[in-house]
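>>> For reference, the sequence and a predicted model appear below.
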Amino acid sequence: MSSKRAASGAGVAISLFSGAGGLDLGVEDAGYQVRAAVERDEDAATTMEKNFLTLPGPVIRSNILDVPTQDILKAAGLRGKARPDLLVGGPPCTPFSKSGFWLEWKRKGLDPDASLLQAYTRVLREACPKKFILENVYALTYNNLASKTAYERLLSEIDDAGYDCVAKVLHAADYGVPQARPRLFVIGAKKGNPIPQHPEPTHGGRWERRATGDSNRPHVTSGEALDGLICDPEPGEIVNGKYGALLPEIPPGDNYLYYTAERGHPEPKFGWRSRFWSFLLKLDPDRPSPTIQAQPGPNIGPFHWENRRLRVPELRRLFTFPDWFEFVGKRGSVQAQLGNSVPPLLAQRVAESIRDL
């Protein structure tokens, strides 16, 4: 099975920083056709080519800083004054991810990857799409030196390119994704046209001690997402090492804090809040999965409630990729492709709200 669909008339999309195609898959589910994609990671680019039969040619496997906008338009089959209906992309989030803010050079905005935001706005200005979607980590909106400067510059460049935009942090679980994953979506249209609005939540529940979304329809749980899924064991799924033996005692939904004096453990093994929150974190089948990272350490969860690492088909479900979607590469590469992706269902909801203007 493939992602090829009958055209619904939404139009032509071009994709930057495409990764494995989570954002692109959602855009196609909303009726657009992704006609050109730029992705420098070899495994992710091959994953795109394997699953997106609407691409008229190969993925452009180059650093976006070295790719002229005209080459992207040409790859999409857009000639002369023809312009795309939609530009989508999620510039790499490492400069602004909160997990990296312990590094002083990141806090000071010295990460060279921050310039990739300017690569997006350059293509926006030169390709002149009717509308656009830019996705990033919600830490980009933080009030610190690295994020604030980059965010303000981004919005200014969008305005200078001739677009009105709105920005909002969307929680993936509020849109039917069985994963707690907040992401920033900046969406916009050329000035003089109606300004897009973000989609209304379709689900709701508790997230970080507060209620979010639509309370009339509960969040999809990880147990519901994985129900009925049969998949073979994978090499390396058993959690070994110094802390692996601690995992079975931890209740579903809990983490290393289970082994602290503050939680009443008779033989405490960790200090209170001495580790990252996902250390020895275990899935709760009755709640959405916590955020799944691209490059987790050996003791970083979420782990399955059966006390093992999650298998690729399970990760695929928790991101709302269809079961037929095939990832290319070794296990670590697939984890990175998934962890860096936008859940297709969330992307679809955003693209639908833009399409329906």
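Thanks, I have the structure now. Numbering: from 1, shown residues only.

>>> make it CA atoms for all contacts and neighbour counts henceforth
Noted.

>>> what are the ranges of the helices in the stretch 201-350 of the chain?
222-226, 241-244, 312-318, 331-339, 344-355 (DSSP state H, counting those that start in this stretch).

>>> which helix in the protein runs the most residues?
Longest helix of the chain, by residue count under DSSP state H: helix 145-160.

>>> next SSE after that helix?
strand 163-171 (DSSP states H and E).

>>> Name the residues that touch that following strand?
Outside strand 163-171, the residues that touch it by Cα atoms under 8 Å, 6 or more residues apart in numbering are 138, 158-159, 180-191, 195-198.

>>> follow-up on the earlier one: which one of the helices of the stretch 201-350 of the chain is the most hemmed in?
helix 344-355 (a mean of 23; mean count of other Cα atoms under 10 Å).

>>> quick one: Cys231 and Pro313 touch, right?
Yes: contact status for Cys231 versus Pro313: in contact at 6.8 Å, counting by Cα atoms under 8 Å.

>>> Show me the contacts of strand 163-171 that map onto helices.
For the contacts of strand 163-171, secondary structure assignment (DSSP H) places 158-159 in helices.

>>> any idea how far the residue of the chain positioned farthest from its centre lies from Tyr259?
The centre of the chain is farthest from one residue, Pro266, which by Cα atoms, centre = their mean lies 39.7 Å away. Taking Cα to Cα, to the nearest Å as the measure, Pro266 falls 8 Å from Tyr259.

>>> Let me know how buried Lys330 is, in neighbour terms.
Look at Lys330: counted by other Cα atoms under 10 Å, it has 9 neighbours.

>>> take a look at this one as well, against the first:
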Amino acid sequence: MSSKRSSTGAGVAISLFSGAGGLDQGIEDAGYDVRAAVEHNADAATTMEKNFLSLPGPVIRSDILDVETSDILKAAGLRGRARPDLLVGGPPCTPFSKSGFWLEWKRKGLDPTASLLQAYTRVLREAQPRKFILENVYALTYNNVASRTAYERLLREIDEAGYDYTAKVLHAADYGVPQARPRLFVIGTQKGNSVPVHPEPSHGGSWERRSTGNVERPHVTSGEALDGLVCDPEPGEVVNGQYGKLLPDIPPGDNYLFYTAERNHPDPQFKWRSRFWSFLLKLDPAKPSPTIQAQPGPNIGPFHWDSRRLRVPEMKRLFTFPDSFEFVGKRASVQAQLGNSVPPLLARRVAEAVRDA
């Protein structure tokens, strides 16, 4: 039995680890209907419910480890042998730290709670969607013990679930997102069908001292993204404390290294490379924004070139969320929801490629 088709023809999607819905916004823009979502965080789940009218009911607000696949399918309105057209999700990246890998059973990837990737592959195996998109941090592909073990297990379980796949790290700025944000996308389809191909970059430019993407069409800059945006000041946007007073003199695109002897500052405040690169980092309106973090420290940028913290409407633009997209929660919660999001425009490009395979 075929699953219910959306009016656009792309099909029905179910979403795991949905967060605020950056990935989901992108796949809906590509024509899919998100019919069920699983998200444990209360603010993020409420954000999903406010913005995704395709959901026939509330977000499933439970730990994915406690949610049966049959309950997800039921929430999506899929009965009997019906199955979704697309499974999407981005399991949290914290399991790929080196912490705890001195234990042999963790080194071998046998910890049932160490990686929520297994929750994704379990639903993939049981729901049997026609296609899937899995997004994650590109550090998952690193050649170290923790990442390699988790990554190899993930790919093995995808194969065992009955899917052919391809994996690639995509740089968001190469797809029109005004933010430097590399992410891993594993995409695939049931064996016997044509394997989707990752989308070709639409934009290009310099990133980490090399050229990427389609250099004939420059990256979208933060200045272009924020041009014409009018938004009210927000509480707490002024950077205070011991180092806040240093921010106004830092040129756009620069960071704390401006205040070092190596840069010939007359009154050096820091030793060379003594802080994280994003410490007192400012946006350069002529370049894409650096990666916006979910939980930045008090002096961690990027800050606006006007020497203040970014406002929520500005961050939405730098992630390519619609201006009308409503986030729920206090400022720290909204920052976390945004920082953990897949830029919707990048998600759309990937979903279109999967849809058309």
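Okay, I see it. The structure displayed is predicted, hence computed values, not measured ones.

>>> residue ranges of the strands in the stretch 1-150 of the second structure, please?
Using DSSP state E, counting those that start in this stretch, the strands of the stretch 1-150 of the second structure run over 11-16, 32-38, 86-89, 131-137.

>>> Same check on the stretch 151-300 of the first structure?
Under DSSP E, counting those that start in this stretch, the stretch 151-300 of the first structure gives strands at 163-171, 182-190, 204-207, 210-213.

>>> Go ahead and name everything in contact with the second one.
The set of residues that contact strand 182-190 of the first structure without belonging to it, under Cα under 8 Å, 6+ apart, is 129-138, 140, 162-172, 195-198, 354.

>>> Now that we have those, which of them are buried?
The neighbour count (16 or more other Cα atoms under 10 Å) marks 129-138, 140, 163-165, 167, 169-172, 195-198, 354 as buried among these.

>>> about what we covered before: nearest to Pro58 of the first structure, out of the strands of the stretch 151-300 of the first structure?
Among the strands of the stretch 151-300 of the first structure, the nearest to Pro58 of the first structure by Cα to Cα is strand 182-190 (27.0 Å).

>>> Please tell me which residues of the second structure the closest one aligns onto.
Aligning strand 182-190 of the first structure against the second structure (TM-score structural alignment) gives residues 182-190.

>>> Pull the distance from that stretch to the chain's centre.
13 Å (Cα atoms, centre = their mean, to the nearest Å).

>>> how much does that stretch stray from the first structure?
Comparison of stretch 182-190 of the second structure with the first structure after fitting gives an average deviation of 0.3 Å (mean Cα distance after the TM-score superposition for the first structure).

>>> one step back: columns distance to Asp254 of the second structure on top of the strands of the stretch 1-150 of the second structure, output as TSV?
Compiled in TSV, the strands of the stretch 1-150 of the second structure are given as follows (distance: least, Cα to Cα, whole Å):
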stretch	distance to Asp254 of the second structure
strand 11-16	38
strand 32-38	40
strand 86-89	35
strand 131-137	25
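
>>> Minimum distance to Glu326 of the second structure: which of the ones you listed has it?
It's strand 32-38; of the strands of the stretch 1-150 of the second structure, that one is closest to Glu326 of the second structure (Cα to Cα) at 17.3 Å.

>>> mean per-residue distance, that closest one to the first structure?
So strand 32-38 of the second structure averages 0.2 Å relative to the first structure (mean Cα distance after the TM-score superposition for the first structure).

>>> which residues touch that strand?
Identification of contacts with strand 32-38 of the second structure by Cα under 8 Å, 6+ apart yields 6, 8-18, 24, 27-28, 52, 54-57, 59-62, 64, 72-73, 75-77.

>>> mind checking how far Asp160 of the first structure is from Glu39 of the first structure?
26 Å.

>>> quick revisit: now the angle between strand 163-171 and the longest helix of the first structure, please.
140 degrees (axes from the mean of the first three to the mean of the last three Cα atoms, to 10 degrees).

>>> want to try a markdown table for the strands of the stretch 151-300 of the first structure, with distance to Lys148 of the first structure as columns?
Conversion of the strands of the stretch 151-300 of the first structure to a markdown table gives the following (distance: least, Cα to Cα, whole Å):
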| stretch | distance to Lys148 of the first structure |
| --- | --- |
| strand 163-171 | 14 |
| strand 182-190 | 14 |
| strand 204-207 | 25 |
| strand 210-213 | 25 |
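
>>> Out of those, the one nearest Thr46 of the first structure is which?
Checked against Cα to Cα, the stretch from the strands of the stretch 151-300 of the first structure lying closest is strand 182-190, at 25.2 Å.

>>> Pull out the buried residues from the closest one.
Using 16+ other Cα under 10 Å as the test for burial, strand 182-190 of the first structure gives 182-190.

>>> same deal with stretch 118-132 of the first structure?
Here stretch 118-132 of the first structure shows 118-125, 127-132 as buried, counting by 16+ other Cα under 10 Å.

>>> ok, now stretch 262-274 of the first structure?
Buried-residue list, stretch 262-274 of the first structure, by 16+ other Cα under 10 Å: Pro268.

>>> and Val342 of the first structure, what does it touch?
Val342 of the first structure makes contact with 22-23, 319, according to Cα under 8 Å, 6+ apart.

>>> among those residues, who's most crowded?
Among those, the one with the most neighbours (other Cα under 10 Å) is Leu23, at 29 neighbours.

>>> So what does it match up with in the second structure?
Following TM-score structural alignment, the counterpart assigned to Leu23 of the first structure within the second structure is Leu23.

>>> Any figure for the gap between that match and Tyr32 of the second structure?
Leu23 of the second structure sits at a distance of 11 Å from Tyr32 of the second structure (criterion: Cα to Cα).

>>> before we move on, back to that, I'd say the match of Leu23 of the first structure and Asn340 touch.
No: counting by Cα under 8 Å, Leu23 of the second structure stays clear of Asn340, with 10.4 Å between them.

>>> Leaving out the residues flanking it, which one is nearest to Arg275 of the first structure?
Once flanking residues are discounted, Arg275 of the first structure sits nearest to Tyr256: 7.8 Å by Cα to Cα, 6 or more residues apart in numbering.
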